[in-house]
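Peer 1: quick one: sequence plus predicted model below, questions after.
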Amino acid sequence: MTPQPPPPPPTPASWAWAVFDDHHILRAGAGGLADRATGRKATIDDPVRVASVTKLHVALGVMRLVEQGRLDLDRDVSDYLGWRLRNPAFPDAPITLRLLLSHRSSLTDAADYVLPLGTTVEAHVRDPKAWDAVHAPGTYFRYTNLNFPIVATAMERVTGERFDRLMRRLVLAPLGISGCMNWSGCSTATLARAVVLYAPDGKAVKDDLRGAPPPCLVYAPADGSCDLEAYRLGTNGGLFSPQGGLRISMADLAKVGGLLLRRGRLADGRRFLAEASIAEMEHLHWRHDGANGETEEGFYCGYGLATQTTAQCSTDDLFGDRRPRTGHAGDAYGVRSGLWIDPATGRGIAFFATGLGDSPPKGRSSYRAVEEWLAANLRR
């Protein structure tokens, strides 16, 4: 194996990566400090907030509920929410889970997507800024975090379970994953291994837990209160950050990649999802044609159900070989993360780097140089 060169500047606070096949981690690496205060080194077993890689996991949960007959990708999601979800500019156009998961719902993040305790999704989307007044649902791609609080709210409504617990039951526990949503349900041992997220100046900005769960597991209201017992199920699925709040190690993220490579089978051969459900997630529900969506400077060129596909245009080739991989990228709080599989070779990679700030240097593609540096381990 070719030795890994040093990371591009700025040097991450911590990083880890794991290359895997359908059953095993084949090789891995890590560097930097997961916790600078204690000097604890980063490893592939340390849980980190993987940002939007979370969305792919939410889609896995949705597809399990679809297979159980509790959700339908093409039914008006209003039927699940118990209230009418409509773009005011297009009141006759229904919005479905398929449109929400593929970022074609006509929702935007202009009204924000952080929904504190005490807020409801229904009230939040009354803000006209939450909507694209020009493009009807189903006609235009715009990457929108707000789609996922609505998806999570629908999941709560049809199951009667709080989203964090539902994700544990539907996705994390069956895969043997020790991670959790917003630290809810994580063990003491897992909390002790948390990767602290730092700003470039060294200040801790997230998950400086010091071995204990955060005082409030969700976004608290302005008065600082945090009474989760008062939360009414099915009113605010955004509490546990379905758009980005999963904490998971790279060793565990490799298990998710293995599931995708096995086309929905667990490691012991039992079915987690039908192969057709995995294919539905990966199918390109949107592909950029020059006018049908926002690519964010060529970062998004092909998208499925909470699943990205690389190498769909000249700018989104993370791996630099023009071969498509499927998975998802993450970016928040100075973290860059990714889970990518290559079904043609039966291999994939999970990675993260922290302490990068909002705009680390770009690489040769629309991805950042540090992401390309980490992704290159798949081909070494």
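Peer 2: Sure, I can see it. Numbers count the residues shown, from 1 in each chain.
Peer 1: for the rest of this, base every contact and every neighbour count on C-alpha atoms.
Peer 2: OK.
Peer 1: in this protein, where's the longest helix?
Peer 2: helix 53-67 (DSSP state H).
Peer 1: show me what that one is packed against.
Peer 2: helix 147-159, strand 326-332, strand 335-342 (3 or more CA pairs under 8 Å, 6 or more residues apart in numbering; DSSP states H and E).
Peer 1: any residues touching the shortest one, and which ones?
Peer 2: When you say that, I think you mean strand 326-332. 50-53, 56, 244, 282, 306-310, 336-342, 358 (CA atoms under 8 Å, 6 or more residues apart in numbering).
Peer 1: of those residues, just the buried ones, PyMOL syntax please.
Peer 2: Buried subset of those, written as a PyMOL selection, criterion 16 or more other CA atoms under 10 Å:
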select buried, resi 50+51+52+53+56+244+282+306+307+308+309+310+336+337+338+339+340+341+342
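Peer 1: this is the comparison structure:
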Amino acid sequence: MQRKNAWRLRKALVVVAAAGWAGTAVADTAVAGPPSASPLQRSIDSLVSEEKYPAVSAWVHKDGRTTSLVAGSARLGRPVPVPHDGYVRAGSNTKTFTAVVVLQLVAEGRVRLDEPVETYLPGVVRGEGIDGRRITVRQLLQHTSGLPSYTDHMDLEEFGEVQHRFFHPHDLLATALAHPAEFAPGTGWKYSNTNYLLAGLLIERVTERPVQEQITERVIRKAGLRHTYWPQPGDQTLREPHAHGYALADPRSRKVIDVTEMDPSWGGAAGQLISTPSDLARFARVLIDGRLLPAAQLAEMRRTVDAPLMPGWRYGLGLFSVPLSCGGVYWGHGGDIDGYETRGGATDDGRSVGLAVTALPGTFGDAEEGARAVMESVDTAFCG
């Protein structure tokens, strides 16, 4: 998530954010070896020195070892130690959690993937070229619905003005449905936060319980995530410890503001969660290892279509498949929300990575170069 373009991942490159990565790992965090000699330490140091991210935190598990590394400062303009594995806003990583709950409901026979959304949300999805009777649950989760993204039509570009504003899910949906469909359902692929806003509403309609409760009970607790939570309405804070997050108040003045405290309600089931790099990594590991979904539903989640963001990228149901320079792919998501960008994922052979920076690409330097550098650090974590 990001500001206006933020949620859709800086047009196609910060969608990399959404496509990002999710992280994995199960071992307890411990610094391994001399950080200064590590290729990953050099890589995240360069994110601070060259790309001007205020702080970076990386968590890696591979070859039976777990490593936690940090760089930069937890506060802009003065030296404050960056906490290892501190809390961050997880942004679009939330989508994978939401998708897992929907697929659990599929396994329970309460939802069908190829059933129209209309079955579960009658009369809710209507607009110009938009009809819930023609959009399936699978198309929501795979971003093939053609629904416009509500974040493309909000004033998130002027983030200083909306930082502390509360948004209701139905108002966000109304914003999206006031605009025409991007394409006919099933005929294209485009990342849209509206898909997961609706997935959250579907969960609430089917279970008759709040989506945050269902994600907490069905995913967070089941996966053993001790540092992941859904902030309650009105909670604009981050738990301690954390590095502060920074964003542009607006694109014209280039004024940077502290956005550590903000109302994340515009994220909802598409991006409201708070977590840590290690918890995001653990979540990905547990998911890929088949501990959250039956085999049939995990296989559906990993059935991908082309996601034309970067060469080789593909999207399943709330999950990206991203190629690695050393061969193979990792599975994850990632997230962008003002103040924090998270990346990471898990491979089938047991490697896990979670990485966070405390600003979106373009806040302090060039957006494309900044996004590319973060992805290179993630690749180094997997392949170095």
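Peer 2: Arrived safely. If you're wondering where the values come from, they're calculated on a predicted model, not measured in any experiment.
Peer 1: got a TM-score for the pair?
Peer 2: Remark: TM-score between the superposed chains equals 0.74 [TM-score structural alignment, normalised by the length of structure 1]; 323 aligned residues with a CA RMSD of 3.3 Å.
Peer 1: hang on, the earlier thing: the longest helix of structure 1 corresponds to what range in structure 2?
Peer 2: Mapped onto structure 2 using TM-score structural alignment, helix 53-67 of structure 1 covers residues 93-107.
Peer 1: now the strands: where do they sit in the stretch 51-200 of structure 2?
Peer 2: For the stretch 51-200 of structure 2, the strands defined by DSSP state E, counting those that start in this stretch cover 55-62, 65-72, 88-89, 126-127, 130-131.
Peer 1: of those, which is nearest Val219 of structure 2?
Peer 2: Comparing the strands of the stretch 51-200 of structure 2 against Val219 of structure 2 with CA to CA, the closest turns out to be strand 88-89 (17.4 Å).
Peer 1: with structure 1 superposed, average distance for the closest one?
Peer 2: Averaged over the aligned pairs, strand 88-89 of structure 2 sits 0.7 Å from structure 1 after superposition, using mean CA distance after the TM-score superposition for structure 1.
Peer 1: please name every helix or strand in contact with that strand.
Peer 2: So strand 88-89 of structure 2, by 3+ CA pairs under 8 Å, 6+ apart, packs with strand 274-275.
Peer 1: distance from the strand it packs on to the middle of the chain?
Peer 2: When distances are taken as CA atoms, centre = their mean, to the nearest Å, strand 274-275 of structure 2 is centred 10 Å away from the chain's centroid.
Peer 1: average offset of that strand relative to structure 1?
Peer 2: With structure 1 overlaid, strand 274-275 of structure 2 shows a mean distance of 0.6 Å (mean CA distance after the TM-score superposition for structure 1).
Peer 1: which bit of structure 1 covers that strand?
Peer 2: Counting by TM-score structural alignment, strand 274-275 of structure 2 sits on residues 247-248 of structure 1.
Peer 1: circling back: what does the longest helix of structure 1 rub up against?
Peer 2: 71-73, 101, 148, 152, 155, 167, 170-171, 242-246, 272-273, 277, 281, 305-307, 327-330, 337-339.
Peer 1: what about Pro74 of structure 1, neighbour count?
Peer 2: If you look again at residue 74 of structure 1, you'll see it is Asp, not Pro. Asp74 of structure 1 is flanked by 12 other residues according to other CA atoms under 10 Å.
Peer 1: now swap in Leu225 of structure 2 and tell me
Peer 2: 19.
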